[in-house]
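> how would this look folded up:
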Amino acid sequence: MPSRRVITGRSQEPRRRFAEELRLLRTEKGDSLRQLEVVLGWNASTFGKMEGGQSLGSPEIVEALDQHYGTAPMLLTLWELAVADPSQFKEQYRRYMLLEAEAIGLWQYSVSAPPGLLQTDGYAHEALTAGGLKGEELNQQVEARTSRRKLLEGAEAPPFRAILSEAVLRNSLRDPAEWRGQLEYLVKASEYLNITLHVLPFGTGPHGLMNTDTMFLRLLDGRTVAYTENDVRGELVEETGKVERLHRTYDAVRDLALSPAESRTFILRVLEEVPCEPST
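The predicted structure follows:
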């Protein structure tokens, strides 16, 4: 078999390729980072981080760059591929992330933290910092985690049901402003037609998922797989019998939880308890 022909000589890894194209386009146009700041309105350091691979930026910035360089929709397409690229996640999550992106239905039980699909940037940053990440790796993992929210947005977004232990709503961030933002996002998400939230209040008694975050994915081929995670390990569960047992346990927990309307009211009450002033 003949060897694969190298067409451009540039990276085939989506995130790196996106950064390379940004640098190439700016160089060819003769712009400096400062000139981009003046013309497009975003800080020069933002463009520098995007070209250095530390950040992907927002779709608004990328669309503005596409217009500036006359490349629409090339850069936005590359950005979408970079955001969806599972290689930005740690190895143990990559197969799960590939399946999640293809899921036609998702449901989850969360023990002590908001589901990854519903975490704000501020929450993800503090949680990942507490886990020991810093610098470029921290920024990359925050962006990788929060970009998952896009899976639940748009007309074609799959249905998502989440049961939140009350601990999720009580284990607040250090910064009250960021914590308010997270709770407000949960309230907003509960209004989406494809998202259903339940709160499992304290005092409902022991159940089969007490210490295990559990996500179920309904796939295009009709299969359902599960991903379970605790403090020390995560496991992708694909064996039908095991998935069914987990599913029955999940249904039993849902029977203990508040209704969606009651849950929204519960979250709003918790939100009222959070100070409005940011921490100093």
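> rest of the way, CA atoms for contacts and neighbours
OK.
> hang on, L164 in a helix?
No: in this structure, L164 is strand, not part of a helix, as judged by DSSP: H, G, I helix; E, B strand; the rest coil.
> look up how far P158 lies from it.
Per Cα to Cα, to the nearest Å, L164 is found 19 Å from P158.
> who has more neighbours, these two?
L164 (26 against 18; other Cα atoms under 10 Å).
> following up with a second sequence; could you model it the same way so I can compare the two?
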Amino acid sequence: MDRWVELRMTRQGILERKDPPRFSAIIDEAVLRREIGGPECLAAQLRHLAGCVAGPNIEIRVLPFSAGAHASPTGAFRIFTMEKPFPEVGYAETPKGAIYVESPDTQRFARTYDELRELALTSEESAELISATAEKLSR
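Model prediction:
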């Protein structure tokens, strides 16, 4: 467990280095409400997340419940865009293991991401919702 935590903390540090990569995420509102570890733990996690979005290289948007049916009903996915000569890579986990696809087959991931981004709250609205949810949990 200690090694796993160390790995995650090291990975988070990449976003704070001198020339950090750009990170953009869309999270479902349910993530802000699911209390794993109790309300104090979730509130601390949300405060940390709210602090992260203050950085110029990090964009986090919340897909609100009011958006209706999720544009990605099969679950979470990631798109990695790197400098040439590396291709864009799409990644999704399944019960049978991870699936990786390279461009041009990443277009479906990109379209789904764009649809989710259109439905999601703005970065500012998302930061406000994240902070308000943390505050509510702290009471």
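> now the TM-score, please.
Put the two chains on top of each other and the TM-score (TM-score structural alignment, normalised by the length of the second structure) is 0.88; 138 aligned residues with a Cα RMSD of 1.8 Å.
> how about the helices of the stretch 151-280 of the first structure, start to end?
166-170, 176-190, 240-256, 260-272 (DSSP state H, counting those that start in this stretch).
> so what does the first one touch, helix or strand wise?
The reference is to helix 166-170 of the first structure. Where contact means 3 or more Cα pairs under 8 Å, 6 or more residues apart in numbering; DSSP states H and E, helix 166-170 of the first structure is packed against helix 260-272.
> how many residues are close by the residue mapped onto R17 of the second structure from the first structure?
The equivalent of R17 of the second structure in the first structure is G154 (alignment by TM-score structural alignment). Other residues near G154 of the first structure come to 10 when the count uses other Cα under 10 Å.
> for the most centrally placed residue in the second structure, which non-adjacent residue is spatially closest?
A centroid search over the second structure (Cα atoms, centre = their mean) returns A25, at 3.5 Å, as the residue closest to the centre. Counting by Cα to Cα, 6 or more residues apart in numbering, A25 of the second structure lies nearest to I60, which is 4.9 Å off, once chain neighbours are set aside.
> who's in contact with the aligned partner of that neighbour in the first structure?
I60 of the second structure maps onto L197 in the first structure when the alignment is built from TM-score structural alignment. Counting by Cα atoms under 8 Å, 6 or more residues apart in numbering, L197 of the first structure makes contact with R161, A162, I163, L164, S190, P260, S263, R264.
> so how far is E102 of the first structure from L197 of the first structure?
In terms of Cα to Cα, L197 of the first structure sits 22 Å off from E102 of the first structure.
> so where is stretch 65-83 of the first structure in the second structure?
Using TM-score structural alignment, stretch 65-83 of the first structure lines up with nothing in the second structure.
> ignore what I typed, I meant stretch 36-54 of the first structure.
Across the second structure, nothing matches stretch 36-54 of the first structure (TM-score structural alignment).
> which other residues reach that stretch?
15-16, 18-20, 22-23, 33-34, 55-57, 61, 64-65, 136, 139-140.
> ok, now with 7 Å
15-16, 19-20, 22-23, 33-34, 55-57, 64, 136, 139-140 (Cα atoms under 7 Å, 6 or more residues apart in numbering).
> closest to L169 of the first structure among the residues you listed?
Relative to L169 of the first structure, the closest of the contacts of stretch 36-54 of the first structure is N139; by Cα to Cα it sits at 24.7 Å.
> counterpart of that closest one in the second structure?
So N139 of the first structure corresponds to D2, using TM-score structural alignment.
> rewinding a little: mean neighbour count and distance to V225 of the first structure added to the helices of the stretch 151-280 of the first structure, as TSV?
What follows is the helices of the stretch 151-280 of the first structure, written out as TSV (neighbours: other Cα atoms under 10 Å; distance: least, Cα to Cα, whole Å):
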stretch	mean neighbour count	distance to V225 of the first structure
helix 166-170	18	24
helix 176-190	19	24
helix 240-256	15	6
helix 260-272	16	25
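> got CSV for those, with distance to M210 of the first structure too?
Below are the helices of the stretch 151-280 of the first structure laid out as CSV (distance: least, Cα to Cα, whole Å):
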stretch, distance to M210 of the first structure
helix 166-170, 11
helix 176-190, 21
helix 240-256, 9
helix 260-272, 19
